[in-house]
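Q: Turn this into a model:
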Amino acid sequence: MSDQEKDLLKVKLDQLQCHFTWGPQKENIDLDDLQQRLEDTIQTNVKSRGRSYNQLAFVNCLQGNCEEAIQNLQEAEKILRENHEDEFEKRIIVTYGNRAWVNYHMGQLTEAQSYLDKLERICQQFPDASRYTAMIPEVYGEKGWSLLKSSSQCYEEAKECFKKALEEDPDNIEWNVGYAIVLSRLEAFSGTPDSYKPTQSMKQFRRVLELDPDHAEAMVLLALKLQQRNQTEEALELVEGALQKSPDLPHVIRYAAKFYRLKRNVEKAVDLLKKGLEITPKSTFLHHQIGLCYRNKLMSLNKNSRSKRPSDPAFEQRAELIELCKYHFKKAFEPRPFTFIRAQLDYARICSFNEEYPKVEEMYNNLLKLEGIRPENKQAICLEAGLFELNQKKSESKAITHFLEGMKVNYNSTEKKRCRDNLMTITNRQLRRDGRDSKAYGVLGLMHQLDGEKREAIENFAKASELDPDNEEYLSALCELGLSIETDNDCPNKS
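A: So this is what the prediction gives:
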């Protein structure tokens, strides 16, 4: 092919619906971690092997393993032929799109064009299809699962994909499960609209169990939601039933273990998690959950005054639990340094608890430099860094800097609220010590400004400026706020 023909082929490939055209791309994915999770799923979950092979091909291609990617796609096609013979052509659209892209990356341009030709023939049978792709439920469903597996930044888009798929096929179990899971995960992000409606995912998990009463993963995920609402009897019944139906399914084991940990049955949780690690030894989620279990035991032991005495056996047990926490939290975040922020914060807290302050400072410094992470994760980093400076390093000024950075992230979350609450506590304490503390008034002014409370902000900046008349920062803020209020008054109907 000439360069012109190659460029034309690339234009056609960009029109496809497949993993190579769906976000996020390489810079937003921990490829090694995603590869491990996909391989674990292929090993343990027969129902989703075709889907997992498809996404694994994409990951392998990005890592330069194109031959392996071809093998993955051949496996995906074989599984789709075996399991979806009646609707094979609907299911194969994404796989053929991936195959065309892999061949393109390998320089096999004629082969890539042959898969475009196959897609063109398939798409002719769908009235609303474009030349090379058709936005049918099977494609929306595949896209939803891909986005759900890739990155938390894509959960909103994944939700919309599952909704689209279910509009035309409302009884499809596979897409109902995906929709329930993404609703549940969005509810866990305290700043999203979904977070205020926890019954949404509960309703959707019940819908899955109407369609498939033996769906063990839906059972344990529903149980966790019920547990949050103190409906413990039904929750326990669901967990026990799920473990009977699918005792060796890692996702069932891990969510059941989380249920028992929250129920304060830590020994049962650890036993389940260790069993899960025997099946999927590299699971970052399982390691994190074990770390949380050991942390629960550590906090309970720490209430015992004997654990502080070097001569007492409880002291040795305390030291052992600290090392176990650190080991498992580190195992959780090392393969996912850009996405598993919570595990890193948990590790830093344990190091702080053990007074390993230089290590904690290094961790927070590295985390504060991260870009492109979810806003509530950024706020959580600022919150924890601020609490460390406040409580361990006894530096109110550095704590204020971190808490303000958390408030500046434009996202409503519990982490943001805690940053604000801590700032209010510090500034009130400073003003009780010295009612003429200009910096405290300046911080209050900035807090009100970030909250959109302009008049309160002006009042506090005015006090700060009165006490420190040469401070250009306060004068600039007053000028900016004054102009903003004038603009609002000139445009009273402005929404």
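Q: use CA for all of it now, contacts and neighbours both
A: Will do.
Q: Go ahead and confirm residue 239 touches residue 217.
A: No. Residue 239 lies out of contact with residue 217 (CA atoms under 8 Å); the separation is 9.3 Å.
Q: So for this protein, the centremost residue is which one?
A: Nearest to the mean C-alpha position of the chain, counting by CA atoms, centre = their mean, stands residue 152 at 3.8 Å.
Q: For residue 276, list the residues it contacts.
A: With contact set as CA atoms under 8 Å, 6 or more residues apart in numbering, residue 276 has these partners: 248, 250, 253, 254, 286.
Q: any idea which of these has the most stuff around it?
A: residue 286 (30 neighbours; other CA atoms under 10 Å).
Q: which SS state does residue 24 fall under?
A: Judged by DSSP: H, G, I helix; E, B strand; the rest coil, the three-state class of residue 24 is coil.
Q: pretty sure it contacts residue 151?
A: Yes. Here residue 24 reaches residue 151: they are 7.3 Å apart, a contact under CA under 8 Å.
Q: Spatially, what comes nearest to residue 155 if we skip its sequence neighbours?
A: Ranked by CA to CA, 6 or more residues apart in numbering and with sequence neighbours excluded, the top spatial neighbour of residue 155 is residue 148, at 5.8 Å.
Q: and that neighbour, how many residues sit next to it?
A: Residue 148 has 22 nearby residues by other CA under 10 Å.
Q: do residue 165 as well
A: So residue 165, with other CA under 10 Å, has 24 neighbours.
Q: what about it, distance to residue 135?
A: Separation of residue 165 from residue 135 (CA to CA, to the nearest Å) stands at 9 Å.
Q: this one as well, want them side by side:
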Amino acid sequence: MSDQEKDLLKVKLDQLQCHFTWAPQKENIDLDDMKQRLEDSIQLDVIYRATSYNQLAFVNCLQGNCEEAIQNLQEAEEILRENHEDEFEKRIIVTYGNRAWVNYHMGQLTEAQSYLDKLERICQQFPDASRYTAMIPEVYGEKGWSLLNCTSQYYEDAMECFKKALEEDPDNTEWNVGYATVLFRLEWFSGTPESRGPSEAVKHLRRVLELDPDHTEAMVLLALKLQHFNQKEEALKFIEEALQKSPDLPYVLRYAAKFYRTKGDVEKAVDLLKKGLEITPNSTFLHHQIGLCYRTRLYELMKYPDSKGPCNAALQQRAELIKLCKFHFQKAFESRPLTSIKPHLLFAEICS
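A: Reported below is the predicted structural model:
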């Protein structure tokens, strides 16, 4: 293929809707941390594994692991064929776009063109599609998840993607989960439009549970919002139900632990987080949360020292809690140098 043909191929690739044309690039994300999170997700998540494989392929390609990226995309395609046979061509658009880009980066230009040809044939069935891509709910949804897995600067864009997906498919559980999740996160940030006024996240998390009453991830997020609004009894009911139905799901364990820490039951929170670490030992989020639990215990000890106990024992307990805080906060930021501001600040606070 001549240089002119290669340049023309690049122009075509730039028209695709896939991870290589969406906003986050190498300089905006901690690749090692994202890779670990995606691998954990693939290990534990039966429902969204194809989406995780797609994003993992992008990360591997950015790190120069193109053969691994090809393998990731083959896994994604196989899962989509098995689990979404009736809507395979809608679901495969992003995967084929990623495959074309990885082949391009490997210098396999003829192979890249072959995937563009496949996309062109698929897109002919959608009236509003361009030559190589179609902005349908499946594409908007996958873009939403991709942006949601990145840093918070992309949450507003993720929300718009899920909105677009729901306009055409309002009863789709996956897009409702994504939309409710991004609203949940945005509402915790002070200064965002979502943080003011009535909680939209509560409404949409309840909608998820209408569509799927066993969705335990939605239960724990809803419980945290209800706890925030002092609806403690209903919140506790959702937490207990989620832990009963998904006792070994780290996503459920970590938010249930946050619930119990806020409730004042730090011991219960630590137990749940340690259980989560046994399943996903490299989770920076879990280390961050454990650090917060030990920090709570440390400040309680400093505020209400045990005047009846021996002084040396109190000092020893304080030193041990400081050591544990430092260990877990450091674990929370050592693989995330770009996006771990809070653990860095908490570590500095404990050191001071």
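Q: which residues touch the residue nearest to residue 155 of structure 1?
A: Counting by CA under 8 Å, 6+ apart, residue 148 of structure 1 makes contact with 154, 155, 158, 182.
Q: now do residue 106 of structure 1
A: By CA under 8 Å, 6+ apart, the residues touching residue 106 of structure 1 are residue 66.
Q: Which element, helix or strand, includes residue 206 of structure 2?
A: Residue 206 of structure 2 is part of helix 200-211 when elements are defined by DSSP states H and E.
Q: Check which residues of that helix are buried.
A: Residues of helix 200-211 of structure 2 classed as buried by neighbour count (16 or more other CA atoms under 10 Å): 201, 202, 204, 205, 206, 207, 208, 209, 211.
Q: Give me the mean distance between that helix and structure 1.
A: With mean CA distance after the TM-score superposition for structure 1, helix 200-211 of structure 2 departs from structure 1 by a mean of 0.3 Å once superposed.
Q: Quick check: which helices or strands does that helix pack against?
A: When contacts are defined as 3 or more CA pairs under 8 Å, 6 or more residues apart in numbering; DSSP states H and E, helix 200-211 of structure 2 sits against helix 173-188, helix 216-228.
Q: what do you get if the cut-off is 6 Å, keeping everything else the same?
A: Applying 3 or more CA pairs under 6 Å, 6 or more residues apart in numbering; DSSP states H and E, one finds that helix 200-211 of structure 2 contacts helix 173-188.
Q: quick one, the helix it packs on and helix 200-211 angle?
A: 160 degrees (axes from the mean of the first three to the mean of the last three CA atoms, to 10 degrees).
Q: Check the burial of residue 67 of structure 2 by counting its neighbours.
A: Count around residue 67 of structure 2 with other CA under 10 Å applied: 14.
Q: And it? What does it align with in structure 1?
A: Alignment note (TM-score structural alignment): residue 67 of structure 2 maps to residue 67 of structure 1.
Q: Where does that match fall, secondary structure wise?
A: Residue 67 of structure 1 belongs to helix 66-83 when elements are defined using DSSP H and E.
Q: And the very next helix or strand once past that helix, how far out from the chain middle?
A: Using DSSP H and E, the helix or strand that follows helix 66-83 of structure 1 in sequence is helix 88-91. The chain centroid and the centroid of helix 88-91 of structure 1 are separated by 31 Å under CA atoms, centre = their mean, to the nearest Å.
Q: Average separation of helix 88-91 of structure 1 from the aligned part of structure 2, please.
A: Mean deviation of helix 88-91 of structure 1 relative to structure 2 after superposition (mean CA distance after the TM-score superposition for structure 1): 0.1 Å.
Q: Okay, buried residues for that helix please.
A: In helix 88-91 of structure 1, counting by 16+ other CA under 10 Å, buried: 89, 90, 91.
Q: Quick check: the residue lying closest to residue 298 of structure 2 once chain neighbours are set aside vs residue 291 of structure 2, distance?
A: Excluding the flanking residues, the one nearest residue 298 of structure 2 by CA to CA, 6+ apart is residue 321, at 5.9 Å. Distance from residue 321 of structure 2 to residue 291 of structure 2, counting by CA to CA: 9 Å.
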